[in-house]
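>>> A structural model of the following input is requested.
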Amino acid sequence: MVGVPKPRRETRSMPVVAMVGGGQLARMTHQAAVALGQTLRVLAENPGDPAAQVSPDVVLGSHTDYAALREVAQGATALTFDHEHVPTDLLDKLVADGVNVAPPPEALVHAQDKLVMRRKLSELGAPVPRFTEVQTVDDVARFADQVGGQVVIKTIRGGYDGKGVVLADDTEQAVAAAERYLADGVAILVEERVAMRRELSALVARSPFGQGAAWPVVQTVQRDGICVEVIAPAPDLSDELGAQAQQLGLKLADALGVVGVLAVELFETTDGALLVNELAMRPHNSGHWTMDGSVTSQFEQHLRAVLDYPLGDTTARAPVTVMANVLGAPEIPAMSVDERLHHLFARMPDVKVHLYGKGERAGRKLGHVNVVGGIGDRADAEGVAALRERADRAAHWLSHAQWTDDWNEHTADD
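Alright, predicted model coming up:
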């Protein structure tokens, strides 16, 4: 008797998401894609870039080269971003060629161009610091005198991690900073220095269907313009102000037509108001805590959103989660990263480590750690302080091979 082969079951091929940029955000988005049965296609400049090290589907090229952009987008369900630096005219051309760019160029420009963003948010009635465009240094002097001298000079495009931002304490400093930028042909704006209590971040996501989701509002801690720590949720944030920040994020995502994750960086002023500082339309440093502290990480959510899947649950898994960035030490330690990991895990086995595959360099973001509060951890000031100390201790050890509390890994009993 001849056996009759069973008919093969038809399977739907999984969608392809392409991401412009091969940095750590693309690397962690690829990790989320693997869990969803997908592969993230990456446009990376170098084979050693963080995402290029792990993704089997890599196009090497520049984000300013249309041919490279077209190649990475070929056959992809959606094209999204690890950074916002793709020229707007190239994005418009991609859309005209039928590429599903998510977020679309008309949304992304608000994360690329600070002046466009400030004007649009003002038009929408969103709270922003007072600002003005700068054509000449006289514009800066006039504005600085108007607001009391303390201002911020910002490049309209291209600044990040403190780059392209100058804090001026008086009109003379503001004019000097503006002169340097204008002499180099760099477009700038000037805005008032805000009397703030702290910086917050409202992270939300939006799908093409229009579904929105918001994570708990977090506090971000900056040092030299770089985020070094995130506390989720923000301590001592009233339910009213937290809800206001989340609703603002969702409103902006909808009004701007965002597809994917949107980070709304906020100032909480000393009188309890919220002002929008920056926008990012991609996974963001302030959302790294979600990898271990939320039911759905920002990276999975970004993929869900750009593919128009139903969005995931954003509930926090613990009363408090603290993220600390691992920044390169001034001098590279003699101890290998592998040995540092060994000692960290021996002493702090609950710490979740995420390294980016980068070479060590002073101040460089090499990775981050998440410390998720357990059942016995408290969300009051003392409990939050304890978790922050542990996160800082772990991150500092990984970057410096030194314990902040002078613990000796070779002689200690515990």
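>>> Please count neighbours and contacts with C-alpha atoms only from this point.
Noted.
>>> So residue 78 sits against residue 104, correct?
No: contact criterion Cα atoms under 8 Å: residue 78 and residue 104 do not qualify, at 10.3 Å.
>>> list the residues that contact both of the two?
By Cα atoms under 8 Å, 6 or more residues apart in numbering, residue 78 and residue 104 have no common neighbours.
>>> Near the closest residue in space to residue 290 that isn't next to it in sequence, how many other residues are there?
The shortest distance from residue 290 to any non-neighbouring residue, by Cα to Cα, 6 or more residues apart in numbering, is to residue 297 (4.6 Å). For residue 297, the count of nearby residues is 22 (other Cα atoms under 10 Å).
>>> If you count neighbours, what's buried in stretch 218-238?
The neighbour-count check on stretch 218-238 (16 or more other Cα atoms under 10 Å) flags 218-221, 226-234, 237 as buried.
>>> The structure of the following sequence is requested for comparison with the preceding one:
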Amino acid sequence: MSVRVGVIGGGQLARMMIPAAVNLGLEIRVLAENEGSSAQLAATQVGDYHDPQTVLEFASTVDVVTFDHEHVPESILRQLVARGHAVHPGPDALQFAQDKIRMRQRLGELGVAMPEWAAVTSEDELAEFLEAHGGEAVLKTARGGYDGKGVRVIRDAAEAADWLRILDEDANGGALLVEELVDFRRELAQLVARRPSGQVALWPVVETVQRGGVCSEVFAPAPGASERLAQVAASIATLIAEELGVTGVLAVELFETTDDRLLVNELAMRPHNSGHWSLDGSLTSQFEQHLRAVLDLPLGATDVRAPWSVMVNVLGGPDSGSLTDTYGAALADQPTVKVHTYGKAPRPGRKVGHVTAVSDDLDDAVFRARSVAALLGSDL
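Down below sits the predicted model:
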């Protein structure tokens, strides 16, 4: 009988784990949020991941539980562990990806460089932070934000009144995270995989381009990255993975500041948009590596297949019909570009797929990837 991997969440990350699982001879099962999910090919159960009984029943059908997202309540994850289910990453690590304030506190204990920050519960506290940081700051909800959601740049404490009101109405209380507005040159991401027995493997540090809070493009490796920058990024990610006990893929999002520092922005403990290029540009993709890691199998080589890989997200998609309706022109125009679709209906700003071009020349890869994304109807 094959090993059964259970993925909670039916999004595109679970979808892209399916081919890797098939190639490794694994049985992959998915607890999807709804019918017709991106990962419907492997969806064996549809249910609410906020419901303990639903999650426990799903876990009883697999050998290891992992995730498409970080939103499963910590209390449910601890119930799974208490009942002897293998959960990777486990709640002791995942809590720091689920709660940004906990993450900031723990990284501070580890001496990791970050933006200056504070946990605030009132307009007065927020106003004090703004005054000390030039009148501008980034405000974040501590839990639940992604793709630009739960994040806003503020210049007046009154701009947070709605979020603070929600905190006041929440019986569990809580706080908002406010951070300095970092003067950064660009955004980077460092992916690392770690297995329970301790082996780690890293991909090259990459540059990410955000538009409207959503990752739009990724250049691998980060253009112009010095050997020192690459070493620092790798050491930061390795330290975090080891000290937090992460198992699986960890993405560390970084700011490269104008004064040549690297500051940790966010953490994701699962395959990540900044690693999609690895499907076509690395000997081992982040999806195969994640499965290897959570099963404590030897990790694969992460050497690049070409000097440059460029990943462009397809955002929005065609005005009518489905993404596949535009395949003909796109594939004929750039036959060397790889297209990955997510089985989602097009909608403005929605990630419906991505394309990757690999090349010996960066400009060539950028041109070809952007061309195909545009032909597929992306909101570039």
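>>> who's in contact with the aligned residue in structure 2 for the residue nearest to residue 290 of structure 1?
Here residue 297 of structure 1 is matched to residue 285 in structure 2, going by TM-score structural alignment. For residue 285 of structure 2, the contacting residues are 275-276, 278-279, 302, by Cα under 8 Å, 6+ apart.
>>> go on, residue 390 of structure 1?
Here residue 390 of structure 1 is in contact with residue 371 (criterion: Cα under 8 Å, 6+ apart).
>>> Check residue 39 of structure 2 too.
10-12, 14-16, 30, 32 are the contacts of residue 39 of structure 2 under Cα under 8 Å, 6+ apart.
>>> can you tell me which of the residues you listed are in strands?
The strands, defined by DSSP state E, take in 30, 32 from the contacts of residue 39 of structure 2.
>>> Which parts of the stretch 201-350 of structure 2 are strands?
All strands of the stretch 201-350 of structure 2, identified by DSSP state E, counting those that start in this stretch, fall at 206-211, 214-220, 248-257, 262-268, 308-315, 338-341.
>>> Would you format those as a markdown table with distance to residue 175 of structure 2 included?
Formatted as a markdown table, the strands of the stretch 201-350 of structure 2 follow (distance: least, Cα to Cα, whole Å):
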| stretch | distance to residue 175 of structure 2 |
| --- | --- |
| strand 206-211 | 26 |
| strand 214-220 | 24 |
| strand 248-257 | 22 |
| strand 262-268 | 17 |
| strand 308-315 | 32 |
| strand 338-341 | 38 |
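>>> Residue 25 of structure 2 is nearest to which of these?
strand 248-257 (18.4 Å; Cα to Cα).
>>> That closest one: which residues count as buried?
In strand 248-257 of structure 2, counting by 16+ other Cα under 10 Å, buried: 248-256.
>>> cool, and stretch 134-154 of structure 2?
135-143, 151-154.
>>> Where in structure 1 does the longest helix anywhere in structure 2 fall?
Using DSSP state H, we find that the single longest helix of structure 2 is helix 227-244. Under TM-score structural alignment, the match for helix 227-244 of structure 2 in structure 1 covers residues 239-256.
>>> Show me the contact partners of that stretch.
For stretch 239-256 of structure 1, the external contacting residues (Cα under 8 Å, 6+ apart) are 106-107, 126, 202-206, 210, 212-217, 259, 262-264, 274.
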